[in-house]
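S.K.: A predicted structure for the sequence below; I have some questions about it.
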Amino acid sequence: MSEITFKERLSVEQVEEANDLAPKFQEDGLIPVVTTDYTSGELLMHGYMNEEAFKKTIELSEAVYYSRSRKTLWHKGATSGLTQIVKEMRIDDDQDCVWLRVEVQGNGASCHVGYRSCFYRSVPTGDAFFEKNGELAFEESEKVFDPKEVYGDAPNPTKL
């Protein structure tokens, strides 16, 4: 397979109107990624890619992210079997955000906590925020898998 390369960003017109893939990584070398279910459109997760993860995702047609907490590449599903097969990969107008539309293997979960989506709670807004004392509401009532069975006693990758 040929080496995947990105074009140099030369002009606004080139970035916004041409066919050149010239992603803009943030100062920390990362680009945000929003991931949704290919069929339903459900928002599954938000993550980041560095240049290597971006290229690996293109190469494998499977989601590869960069874990900011572990400071390493994270091939989604390598441990859990919940691989995200990329059915479509899009980039926004100024090429500083990626949208993955994926088919999740295994039981369909994308959240390391065990829920299908990482967005399993809602935040009340307006007057409801104060009426509910700002408490989050669970929108998913059952976990798809038990994280301890899948990951063992590995430390939670989320930093507090």
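M.R.: Right, received. Where do you want to start?
S.K.: Only C-alpha atoms from now on, for both contacts and neighbour counts.
M.R.: Fine.
S.K.: For this structure, identify the residue most remote from the centre.
M.R.: Glu131 (32.5 Å; C-alpha atoms, centre = their mean).
S.K.: wait, what's in contact with that one?
M.R.: Applying C-alpha atoms under 8 Å, 6 or more residues apart in numbering to Glu131 gives no contacts.
S.K.: For Asp93, give me its contacts.
M.R.: By C-alpha under 8 Å, 6+ apart, the contact set of Asp93 is Val15, Glu16.
S.K.: ok, and here's another one to check against it:
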Amino acid sequence: MNKLIPTIIQDYKSKAVYMLGYSSVKSLKKTKTTGYIWFWSRSRKKLWIKGEKSDNKLLVKEIYFDCDQDAMLIMVDLIGKNACHTGNLTCFFNQFK
């Protein structure tokens, strides 16, 4: 995994899809070490932990790769009120009409 990998974040119990982020080798190692989700910020060009400003963190339960190993699904427990920086539970609240 030498590039960024799209990473879907899903609630372990409810199966709600919270968000899509991008992981790197470094962020995945940090995720495994700490037990909390770390991503690579494409705009800021640095690692960041989900909840560093809001304190709404994502505790890792299980990690899966897809069949081609070019996407990842991380099952989590949400520690806090919401997963989206907008204040919504999930980042997927804009319905296509």
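M.R.: Nice, thanks for sending it over. Computed from a predicted model, the values in this text were never measured in an experiment.
S.K.: residue ranges of the strands in structure 2, please?
M.R.: Under the criterion DSSP state E, strands of structure 2 are mapped to 5-11, 17-23, 38-41, 46-49, 57-65, 72-79.
S.K.: Between those strands, which one is closest to Asn94 of structure 2.
M.R.: Between Asn94 of structure 2 and the strands of structure 2, the shortest gap by C-alpha to C-alpha is with strand 17-23, which sits at 12.4 Å.
S.K.: That closest one maps to which residues in structure 1?
M.R.: With TM-score structural alignment applied, strand 17-23 of structure 2 matches the range 43-49 in structure 1.
S.K.: Can you state the mean residue-to-residue distance of that stretch versus structure 2?
M.R.: Mean deviation of stretch 43-49 of structure 1 relative to structure 2 after superposition (mean C-alpha distance after the TM-score superposition for structure 1): 0.5 Å.
S.K.: And that stretch, how far out from the chain middle?
M.R.: In terms of C-alpha atoms, centre = their mean, to the nearest Å, the centre of stretch 43-49 of structure 1 is found 2 Å from the chain centre.
S.K.: do you know how far the aligned residue in structure 1 for Arg44 of structure 2 is from Leu44 of structure 1?
M.R.: Using TM-score structural alignment, the equivalent of Arg44 of structure 2 in structure 1 is Arg70. Distance from Arg70 of structure 1 to Leu44 of structure 1, counting by C-alpha to C-alpha, to the nearest Å: 21 Å.
S.K.: I'd like the distance from the biggest helix by length in structure 1 to the chain centre, please.
M.R.: Scanning structure 1 for the longest helix, with DSSP state H as the assignment, gives helix 51-60. Centroid separation for helix 51-60 of structure 1 versus its chain: 13 Å, with C-alpha atoms, centre = their mean.
S.K.: Can you list the buried residues in that helix?
M.R.: When burial is assessed from 16 or more other C-alpha atoms under 10 Å, helix 51-60 of structure 1 yields the following buried residues: Glu51, Ala53, Phe54, Lys55, Lys56, Thr57.
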